[in-house]
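# Please work out how this folds:
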Amino acid sequence: MTAAPGTPQPGTPGQDQPGRTIAVVHAGLGQPSSTRLLADRLAEATVRELAALGQPATVETIELRDHAHAVIDAMLTGFPTGDLARDIQTITRADAVIAVSPLFTTTYSGLFKSFLDILDKDALTGMPVLLGATGGTPRHSLALEYSMRPLFTYLRADVVTTSVFAATDDWAQAGGHEHDGGTALPERIDRAGRTLAAVVADRRQRTGPPDPFATTPSFLDLLGGD
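Okay, the predicted model is just below:
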């Protein structure tokens, strides 16, 4: 996991308050990869928009390729360990998640889905999530809506309305010109960052999923001890 400057908490600008945390999860397989590049650009746009709202932010980037074996182990044993467990905790305690996957045969990657499968069923409940995907051709862009969005909706995440798909040609466009009648990639990234930042800025800071044992009385209380 890598960190970058970034995110705050809502409130009056200038007050001394803890910053926001944006967890970026991507399933890019190469180094470098266009999936990581899109994830970074989305994070930068979100942080920039939060800063404009007077809220500093921190970005924590999680590369799933580094956890590939650990993810399979967690599926077999039923629980994650080590660095994978720590990164999952980072996600559940974040103020928002940016999730980006390459598309293979018109859907998200197996590694991306396997990672989501080992999360607690309530880990992303109410979590603001911005979706992104990369692929070879713009024809696959709808996979964000018929494949990725329903997946996060099932997990009860608060998926923002704007998502970003980047085809191979999008990265090659000189000067960010429009492609096939659509909006240029930099503009789509900026719009997505504004959308996520607005949602994050309007919310209280998360502390992770509620502790199911938080209200359980201690044995000392049950015995009436001091």
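# use CA for all of it now, contacts and neighbours both
Will do.
# any idea where the helices of the chain begin and end?
For the chain, applying DSSP state H gives helices covering 34-52, 68-77, 82-93, 110-117, 143, 149-154, 168-172, 185-201, 219-222.
# Tell me what angle the second one forms with helix 110-117.
I take that to be helix 68-77. 50 degrees (axes from the mean of the first three to the mean of the last three C-alpha atoms, to 10 degrees).
# Let's see this one next, to set against the first:
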Amino acid sequence: MATRTLVTVSAGLSTPSSTRLLADRLTAAAARSLEERGEDVEIRTVELREVAHDIVNAMTTRVPTGELRPVLEDLSRADAVIAVTPVFNASYSGLFKSFFDVVDPEDLDGRPVLIGATGGTPRHSLVLEHALRPMFAHTRSVVAPTGVYAASEDWGAGEGGGRELSARIDRAGRQLAMLVDERVPGAGDPYEEPTPFADLMSGLGG
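All right, here's what the predicted structure looks like:
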């Protein structure tokens, strides 16, 4: 059985960061669900702050260099992508958007993607729906139904003690695993190379 590769993209800027923490938990949940299905899993985690200069260079030259090149190669071969950003000004961070601006959209076409975001207040939870989901819809990715937003209070404070966040993470991980299992690697668009009209008509001759 082929190994399933998960590429996790974290746009956190601090060390440690809640964005990386959420990314790691989403990755663990997805990997666990795949392993329960009998799959082997390989994980590649990318901290965007570590390749920030290369991202800027690629935006201005359109040529990926340095550590960014292997990151993009890994992304193009991934069976699924987990993408997590902090919320800046009620949207994804500039670093997060810049990275996906230099990713070839064809590399995300049909790719299962799990989206996540972190912020200081629950008020920004809709960032998943008004910013991240439309961005990945534009690249024709297959986005898991459950996205996970984690505010500061979700990490264990309050009556829920973090249980609600854990439940969302587990559900999102299961959904991503299902999408990975359903995906046929390398399957092309059946309408991309249609049968020529002349060939269709050739069988109609008397």
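# Deepest-packed of the helices of the first structure, please.
helix 34-52 (a mean of 23; mean count of other C-alpha atoms under 10 Å).
# just to revisit the earlier point, can you check which of the helices of the first structure gets nearest to Pro102 of the first structure?
Comparing these by their distance to Pro102 of the first structure (C-alpha to C-alpha), the top pick is helix 34-52, with 6.1 Å.
# And the helices of the first structure: which comes nearest Thr161 of the first structure?
Using C-alpha to C-alpha, the nearest of the helices of the first structure to Thr161 of the first structure is helix 185-201, at 7.7 Å.
# still on that earlier bit, would you turn the helices of the first structure into CSV with distance to Thr61 of the first structure?
As requested, these are exported to CSV (distance: least, C-alpha to C-alpha, whole Å):
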stretch, distance to Thr61 of the first structure
helix 34-52, 8
helix 68-77, 15
helix 82-93, 9
helix 110-117, 14
helix 143, 23
helix 149-154, 19
helix 168-172, 21
helix 185-201, 16
helix 219-222, 41
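# Relative to Ala123 of the first structure, which of the ones you listed is closest?
helix 82-93 (5.7 Å).
# That closest one vs the second structure, mean deviation?
Helix 82-93 of the first structure differs from its equivalent in the second structure by a mean of 0.8 Å after superposition (mean C-alpha distance after the TM-score superposition for the first structure).
# For that helix, grab the matching residue range in the second structure.
Counting by TM-score structural alignment, helix 82-93 of the first structure pairs with residues 66-77 of the second structure.
# how far out from the middle of the chain is that stretch?
14 Å (C-alpha atoms, centre = their mean, to the nearest Å).
# Repeat that for stretch 144-160 of the first structure.
Offset of stretch 144-160 of the first structure from its chain centre (C-alpha atoms, centre = their mean): 12 Å.
# And stretch 192-204 of the first structure, by the same measure?
With C-alpha atoms, centre = their mean as the basis, stretch 192-204 of the first structure stands 13 Å off its chain's centre.
# Next: stretch 25-45 of the first structure.
Distance of stretch 25-45 of the first structure from its chain centroid, counting by C-alpha atoms, centre = their mean, is 11 Å.
# Counterpart of Glu164 of the second structure over in the first structure?
Checking TM-score structural alignment: Glu164 of the second structure goes with Ala184.
# hang on, isn't that match packed against Gly176?
Yes - the criterion here is C-alpha atoms under 8 Å, and Ala184 of the first structure meets it with Gly176 at 5.4 Å.
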